[in-house]
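Student: model this:
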Amino acid sequence: MNFEASAKSQDYLARLKAFMDEHVLPIEQDIFDENSRLNESPDWRTWQVPSQIQPLKEKARQAGLWNLFLPDTELAQGLTCLEYAPLAEQTGRSLIAPEIFNCNAPDTGNMEVLYHFGNEAQKKQWLTPLLNGEIRSVFAMTEPDVASSDATNMEATIEASGDELILNGKKWWTTGLGHPNAKIAIFMGLSNPENDKHSQHSMVIVPLDTPGVSIKRMLTACGEYDAPYGHGEMEFTNVRVPKENLIMGLGKGFAIAQGRLGPGRIHHCMRAIGAAERSLELMIKRGLSRTAFGKPLIKLGGNLERVAKARMAIDQARLLTLHAAWKIDTAGVKHAMTEISSIKVVVPNMLQQVSDMAIQMFGGAGVSGDHPVASFNAMGRILRLADGPDEVHMGMVSRLELRKYL
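Tutor: Presented below is the predicted three-dimensional model:
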């Protein structure tokens, strides 16, 4: 196995890093401050995107740093999962960067669904504007009334009626729902209860302005609304959409989800590794620049050992994630399930630990909005639930491991 970045990947990484150093990181705090002023209200209907984001998106597109995640040479840059991995890590160094390069979740996962499983009409109507950055999308899967760690519990329904599909149910933690440009949801629901449990659900494209779709509220995550993106609670009440909005076919929801979540977890984990690297960098700079009890902070209270532990943990997590990306590219998602589930546990826990070390080094400033380390810490904690909690992924790894002996 070879994890060395290709010449193509190295070229994109150098250009991406230069772009971020020149255009993104110098104004990052200004954008955070503007975002706080624009979006103080919990009412998502008033949320706005900071004024400097769109010009940065246009610059990134002109620079050819756009849709880097999609392995298509005509619609995107044609990078493999392994080639894209270090780029995802680089964008993870800033909370605002993924949107600037049109590589933000959940849009990347939804674009992959439409790219791999959508028909030509669906691609033309919905994938093209997503790839152009003209609209945003959400993924409506998790439900408030069932244990969604077991996705087969989903109770929201999809009923065929003539030329239409009728959708009913509740969804929550629908990320990105508060964004002013959010226009469509990919809704996953129970359509074929008579089938085996992994062939009972389907995915349907639902424009958010369809009658019967209502946003009940935005949820706080670790005390923040995450405006202008947000995590929403929704209700679908006799929502009617054309059958043409069905993706791939009835009962194909879990097959689609498996294809969607493999590369998507690589993206999440590599961005988290980038956040951990930034946390370590900020931690070291803070420790070298501040003095207490006559010594630099970095030399007090076991901080040097924490730096060493952070370095080891980040490098271990990166190697595990690159291995998973390599295996997806060479063997396919179905043959990389152990690796995919492993990184989904290891990387968010690592980010939590490293960012917590950084918070401690910063003291009171570490839990404020003046530095990104508290947000990185929240990101790690949330990722331990998003796309399946730790326990589900450890269960997957243990089942696959036991199979070798049965």
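Student: When you work out contacts or count neighbours from here on, use the C-alpha atoms and nothing else.
Tutor: Fine.
Student: pretty sure Met188 is in a strand, no?
Tutor: Yes: according to DSSP: H, G, I helix; E, B strand; the rest coil, Met188 belongs to a strand.
Student: What count of nearby residues applies to it?
Tutor: 26 (other Cα atoms under 10 Å).
Student: how about the nearest residue to it, chain neighbours excluded?
Tutor: Excluding the flanking residues, the one nearest Met188 by Cα to Cα, 6 or more residues apart in numbering is Met203, at 4.5 Å.
Student: where does that neighbour land in three-state SS?
Tutor: State at Met203, reduced to three classes by three-state DSSP: strand.
Student: Could you pull up the residues touching it?
Tutor: Contacts for Met203 (Cα atoms under 8 Å, 6 or more residues apart in numbering) come out as 186-189, 246-247, 250, 252-253.
Student: for comparison, sequence B:
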Amino acid sequence: MDNYLDKISQIVEDDILSLEHDFLMNGFGHVLPQLNECRKKVKEQGLWTPYLSDQYGGMGLTLVEFAAVSELLGKTPLGHYCFNSQAPDIGNIELLKDHASDQLKSEFLQPLISGEIRSCFGMTEPQRPGSNPTWMDTRAVRDGDDYVINGNKWFTSAADGASICVVMAVTDPETENKYERASMFVVPVDNPGFEIVRNIPVMGDVGEGYMSHGETRLTDCRISASNIIGKEGEGFILAQERLGPGRIHHCMRWIGICERAVALMCARASSREISPNKFLSEKQTIQNWISESAAKIYGARLMVLDCAKKIEAHQTKGARKE
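Tutor: The predicted model follows:
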């Protein structure tokens, strides 16, 4: 495991960090050619899709092991993309792998795993709280061998440039069990009736490509009934199955961000002279701030890794009791 982590860390340091300035100044599309070259290198070194089993061309890492990888990749906003481990693709790949039909796997899963296409995930809606996936307006109505979907989604991560959208829509609004109202579907973005309305500004930046959050609209969007993921009424269950490990990935990514921030803080404190031959790092208050930040990061890492271990042992639902 340490050998893999060393290789991953080396690629982050040598090939990815240098792209950040160009990315921040000129956008994702400007560095995409270099990112694609980096992705080729990752594949050649056998580090591609580390969360997948050997059967799917991955490294076969457990959730706990991949958490350590996610921490390393999180030190740069471009890290996960270079290893095909970025959200929402990583969650959609797991969904399709475990619950999609053979037809959907052949048509969409393999291209996602190989990095030929990207995907997006449509759950949050403008008029409904994204924190409550049991309450949605988007409807999928069965019509013979098809479903017809109508509704709006927003903050659909990475919709710009995606080939498919995993859409969560209500299929049984009358059921008393609110957790069985919705289902999940694979909707090609070029399907008639599917529209990307705009990229939504986040902190003033509309973004582009993978680094964007879109508003989407489905108007009489007709898809084959075979495009359902799992069974009708399993949308909420699948969302939780998808989001449970995803929260581990994100938390470890944020911890990676925190570690880099502390490293930058230490570098600044050690290089900033406040008087001749006296540095900011010699001030006790600065030392306290740095040590307190480091201690909180270490504590957060242990807590997240413990949670990952419990999810491995008891699955997402069982781990909640802890």
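Student: Any idea what the TM-score comes out to?
Tutor: Put the two chains on top of each other and the TM-score (TM-score structural alignment, normalised by the length of structure 2) is 0.94; 318 aligned residues with a Cα RMSD of 1.7 Å.
Student: What distance do you get for the aligned residue in structure 2 for the residue nearest to Met188 of structure 1 to Ser224 of structure 2?
Tutor: Using TM-score structural alignment as the criterion, Met203 of structure 1 maps onto Met184 of structure 2. With distances taken as Cα to Cα, to the nearest Å, Met184 of structure 2 is found 13 Å from Ser224 of structure 2.
Student: What ranges does the stretch 1-150 of structure 2 have for its strands?
Tutor: For the stretch 1-150 of structure 2, strands defined by DSSP state E, counting those that start in this stretch occupy the ranges 119-122, 139-143, 146-157.
Student: and these, which is most packed in?
Tutor: Comparing those by mean neighbour count (mean count of other Cα atoms under 10 Å), strand 119-122 comes out on top with a mean of 27.
Student: With structure 1 overlaid, report how far that strand is off on average.
Tutor: With mean Cα distance after the TM-score superposition for structure 1, strand 119-122 of structure 2 departs from structure 1 by a mean of 0.3 Å once superposed.
Student: Going by contacts, tell me the helices and strands next to that strand.
Tutor: Strand 119-122 of structure 2 makes packing contacts with helix 89-99, strand 146-157, strand 164-170 when contacts are defined by 3 or more Cα pairs under 8 Å, 6 or more residues apart in numbering; DSSP states H and E.
Student: Ok, which of the strands of the stretch 1-150 of structure 2 comes nearest Leu19 of structure 2?
Tutor: Closest of the strands of the stretch 1-150 of structure 2 to Leu19 of structure 2 is strand 146-157, at 21.8 Å (criterion: Cα to Cα).
Student: Other residues contacting that closest one?
Tutor: Against strand 146-157 of structure 2 from outside (Cα under 8 Å, 6+ apart): 88, 120-126, 137-142, 169, 200, 210-226.
Student: In ChimeraX, how would I select the buried members of those residues?
Tutor: To isolate the buried ones among the contacts of strand 146-157 of structure 2 in ChimeraX, judged by 16 or more other Cα atoms under 10 Å, type:
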select :88,120,121,122,123,124,125,137,138,139,140,141,169,200,210,211,212,213,214,215,216,217,218,220,221,222,223,224,225,226
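Student: For the strand of greatest length in structure 2, name the packing helices and strands.
Tutor: The longest strand of structure 2 (DSSP state E) is strand 211-224. If contacts are counted by 3+ Cα pairs under 8 Å, 6+ apart, strand 211-224 of structure 2 sits against strand 146-157, strand 194-199.
Student: could those go into a markdown table alongside distance to Glu241 of structure 2?
Tutor: Output for these, formatted as a markdown table (distance: least, Cα to Cα, whole Å):
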| stretch | distance to Glu241 of structure 2 |
| --- | --- |
| strand 146-157 | 18 |
| strand 194-199 | 26 |
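Student: Please identify which of those is closest to Lys43 of structure 2.
Tutor: strand 146-157 (24.6 Å).
Student: Tell me the counterpart residues of the host helix or strand of Val397 of structure 1 in structure 2, please.
Tutor: Assessed by DSSP states H and E, Val397 of structure 1 sits inside helix 390-403. Aligned by TM-score structural alignment, helix 390-403 of structure 1 falls on no residue of structure 2.
Student: How about residues contacting that helix?
Tutor: With contacts defined as Cα under 8 Å, 6+ apart, helix 390-403 of structure 1 is touched by 149, 337-338, 341-342, 344-345, 384.
Student: ok, now stretch 3-15 of structure 2?
Tutor: Here stretch 3-15 of structure 2 makes contact (Cα under 8 Å, 6+ apart) with 38, 47, 68-69, 72-73, 76, 79.
Student: can you tell me what part of structure 1 stretch 131-147 of structure 2 aligns to?
Tutor: Counting by TM-score structural alignment, stretch 131-147 of structure 2 pairs with residues 149-165 of structure 1.
Student: Could you check how far the spatially most central residue of structure 2 is from Met1 of structure 2?
Tutor: Nearest residue to the geometric centre of structure 2 (Cα atoms, centre = their mean): Ala87, 1.6 Å. Separation of Ala87 of structure 2 from Met1 of structure 2 (Cα to Cα): 23 Å.
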